[in-house]
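1. Prediction below, plus the sequence it came from.
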Amino acid sequence: MAVALFTLGGTIAMAGVGRAGQDVGRGGGDDGGPGRGQDVGRGEGGGGGPVVARLTGADLTAAVPGLTELGTPLEIRDAHAVPSASLTTSHMLAVVRDASRAVAEGAAGVVVTQGTDTLEETAYLVDLVWPHEEPFVLTGAMRNPTLAGPDGPANLLAAVLVAEAAEARGLGALVVFNDEIHAARWARKTHSTSTAAFASPNAGPIGHVIEGGVRVLARPPRHEPLPVAPALPSGGPAGADGSDASGGPVGSEASDGFVAADASDASGGSVAAGASEAPRVALYTAALDDDGALLDGLADTHAGLVVAGFGVGHVPAPLAPVLGALAERIPVVLASRCGSGSVLRATYGAVGSEVDLQRRGLIDAGLLDPYKARILLRLLLADGADRSAVAAAFARHG
């Protein structure tokens, strides 16, 4: 059976040298069409000059030793040529929609190549809505093809092996890097340049690729995929705060705003048209001597807030009443800025502690890091969830 390969640009697809800031490239552009370029980027690994030219999916697969020998047909789709810092929710939902169609047409699994900057977020977004048993594997590279020892070919080979493996069925979205298999729920980018950048601090990898074989060591329980959220936009550039701005179509269907998260709708589902403005969710990191002045007026412009608190979920005492006032108007989720470990619920009771903040109406994110908490909160609000539904969802997912 075939594996559907979607390429979204990123370091894995960069090669050639140009002037910084130059907008050049070959192959598809950010809309998948011919002749469009992309902004210059050096790639995470540095090197002799800024890499510029986008490699197509055919270029990528041709550079992978051993891939042809697998005998696995690849259905290559050059979807977007976008640095992952500029990927949007709409881009990823369009890929999920098309991947659902590929699965309905018989694909054994899906592989997506993209830049690594936002991969931990896009992987979790996919995992929340992917309704199929077939694996959805995301990978990329930390060293671009112009450097000695690029890791892209090995990562792509491992990703294809996982996507077609029976052992990976039912695991949802997976991040495959450095011959490790990570559940999207736990995966984090933990280093800016290392080829071993991806890890799962709270759980470790759930499997490995060993001598061309896929070994799955743990099968984390999965939740029901989130339902259709027609409020999310179909396309357009990312807003300054990271949220999607309303804009032009993504792919070929301008009215599509979200993939149907119903396994019975194998085609990707009919998607609501006439989408309203997407909910904006802010991410705020608590810091030393923080009084919350930057949060003034936020409830007038945003539908939700995720707070990255100290340690187990603490903030400075002056910030606590500010967050409490916001929680009276919009859902406010409390996560930890540490990168691993859980927010606590009943250990500390001082002003600004987790107990105090929960009394003020903040919602516990559990083990979800702030970036994933923002993804979940935004999807919930787009579907019209109220505060009690948001709290129940975080109790399940966190």
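-> Thanks, I have it.

2. Please count neighbours and contacts with C-alpha atoms only from this point.
-> Fine.

3. ok, which stretches of the stretch 101-250 of the chain are strands?
-> 109-113, 136-139, 173-177, 180-183, 188-189, 198-199, 207-210, 213-216 (DSSP state E, counting those that start in this stretch).

4. right, so of those strands, which gets closest to residue 328?
-> Closest of the strands of the stretch 101-250 of the chain to residue 328 is strand 188-189, at 31.6 Å (criterion: Cα to Cα).

5. As CSV, the strands of the stretch 101-250 of the chain with mean neighbour count and distance to residue 155 would be great.
-> Formatted as CSV, the strands of the stretch 101-250 of the chain follow (neighbours: other Cα atoms under 10 Å; distance: least, Cα to Cα, whole Å):
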stretch, mean neighbour count, distance to residue 155
strand 109-113, 28, 9
strand 136-139, 30, 6
strand 173-177, 29, 5
strand 180-183, 27, 9
strand 188-189, 22, 15
strand 198-199, 24, 12
strand 207-210, 18, 10
strand 213-216, 18, 13
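
6. Presented hereafter is structure B, for comparison with structure A:
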Amino acid sequence: MKNTVVLISLGGTIASIPDSSGRAVAGALSGKALMEQLNIHSSGPVEVVTLYQKASNSITTDDLLQLRALCLELSQREEVAGLVVSQGTDTLEDTAYFLDTSLMLPNTAVVVTGAQRVPYVPGSDAGPNLRDAIKVAGASQARGAGTLVVFNEEVHAASTVRKTSSYQLNGFGSPGIGPVGFVDGDEVRLFKQLQRLSAITPGTQLPRVDIMPVAVGASPALLEAAVASGAEGLVIDAIGRGHVPPDWVEPLGAVMKSGVPVAIASSTFLGNLAEVYEYPGCLAEMVALGALKTSHLNARKARLRLMLALSCDMPVDQSLFS
């Protein structure tokens, strides 16, 4: 009977204890201690695995690969209905999208959650978010829906969710898209499912891919320095519809000519890239040189997908983001 949810605890604010300084020590609680402190109960069995006890800024790409392997292993157990990953919120969307774009689990729900407030203060969202995540992970409608982020009684798709506040309880949203579902007490309601890109099975290591942010007067020297120091791919966090400063064109062309793939993302919250302008540094010019458009993905998520593709030597072309 598929009725078991497994909590995989990685640490973060949700698993914090207070320090003598008055500041929080993120990830100090094990998953078991977290469940006990929050007094979490569920209608079905919940198992707990403490994979890491880290602040989210310390999570590495090797950690993500190990997490994926564990999720894959647990999903093969007949009784496991869903998996909940709890971690710090700063890189929560990265973890969620990595799992979404590297796993295809038609019979297992995958849910990621965390907290904006430490579990020991009044009004903490740690308990409510974890309870809701376990409910969603146990819901049959969540199986095969891709990785979901449960936060503040909302359910979001991993491909569109963003951390939208550094401290407020409604810390996550999907700008312009909205949630794919809600949790209302004991009721889990998923009312839409977004189209997903194909899953990529990673190699043994994720290669380095750097994000280059565009801003007024930003130097193209950063591009050359990134490649010279070992970056095997670049994601340009471009402005508007996918544009860069005119003096970036030549060095970007040289980077691509050397065999290093370049993907273009938009730094805006909403809207596709589009080749609708014709001037130096426009998207059309970049595409003509061989740059890849990342469609609706932001730079952090496009970076993960490019890393996955490079790790397993699959062709890196426009189909990667289509």
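-> Thanks, I have the structure now. In this text, all values refer to a predicted model and were calculated from it rather than measured experimentally.

7. Please state their TM-score.
-> Once superposed, the chains reach a TM-score of 0.93 (TM-score structural alignment, normalised by the length of structure 2), with 316 aligned residues with a Cα RMSD of 1.6 Å.

8. before we move on, the earlier item: please produce CSV containing the strands of the stretch 101-250 of structure 1, extended by distance to residue 367 of structure 1.
-> Converted to CSV, those look like this (distance: least, Cα to Cα, whole Å):
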stretch, distance to residue 367 of structure 1
strand 109-113, 26
strand 136-139, 22
strand 173-177, 18
strand 180-183, 14
strand 188-189, 13
strand 198-199, 15
strand 207-210, 21
strand 213-216, 22
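
9. what's the closest of those strands to residue 297 of structure 1?
-> Closest among those, once you apply Cα to Cα, is strand 188-189, at 31.5 Å.

10. so which strand or helix has residue 68 of structure 2?
-> helix 61-75 (DSSP states H and E).

11. Same check on residue 309 of structure 1?
-> Per DSSP H and E, residue 309 of structure 1 falls inside strand 304-309.

12. just checking, what packs against that strand?
-> strand 281-285, strand 332-336, helix 370-382 (3 or more Cα pairs under 8 Å, 6 or more residues apart in numbering; DSSP states H and E).

13. Please pull up the equivalent of residue 270 of structure 2 in structure 1.
-> Correspondence of residue 270 of structure 2 to structure 1, assessed by TM-score structural alignment: residue 340.

14. Also residue 164 of structure 2?
-> Per TM-score structural alignment, residue 164 of structure 2 is aligned with residue 190.

15. give me every residue that touches the residue lying closest to that match once chain neighbours are set aside.
-> Spatial nearest neighbour of residue 190 of structure 1, excluding adjacent residues (Cα to Cα, 6 or more residues apart in numbering): residue 197 at 5.3 Å. Residues in contact with residue 197 of structure 1 (Cα atoms under 8 Å, 6 or more residues apart in numbering) are 142, 189-191.

16. Which of the residues you listed sits closest to residue 117 of structure 1?
-> residue 189 (7.9 Å).

17. Might you report the residue contacts of that closest one?
-> 116-117, 119-120, 197-199.

18. For the contacts of residue 197 of structure 1, please prepare a markdown table with the additional fields distance to residue 94 of structure 1.
-> Listed next are the contacts of residue 197 of structure 1 as a markdown table, based on distance: Cα to Cα, whole Å:
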| residue | distance to residue 94 of structure 1 |
| --- | --- |
| 142 | 25 |
| 189 | 24 |
| 190 | 27 |
| 191 | 29 |
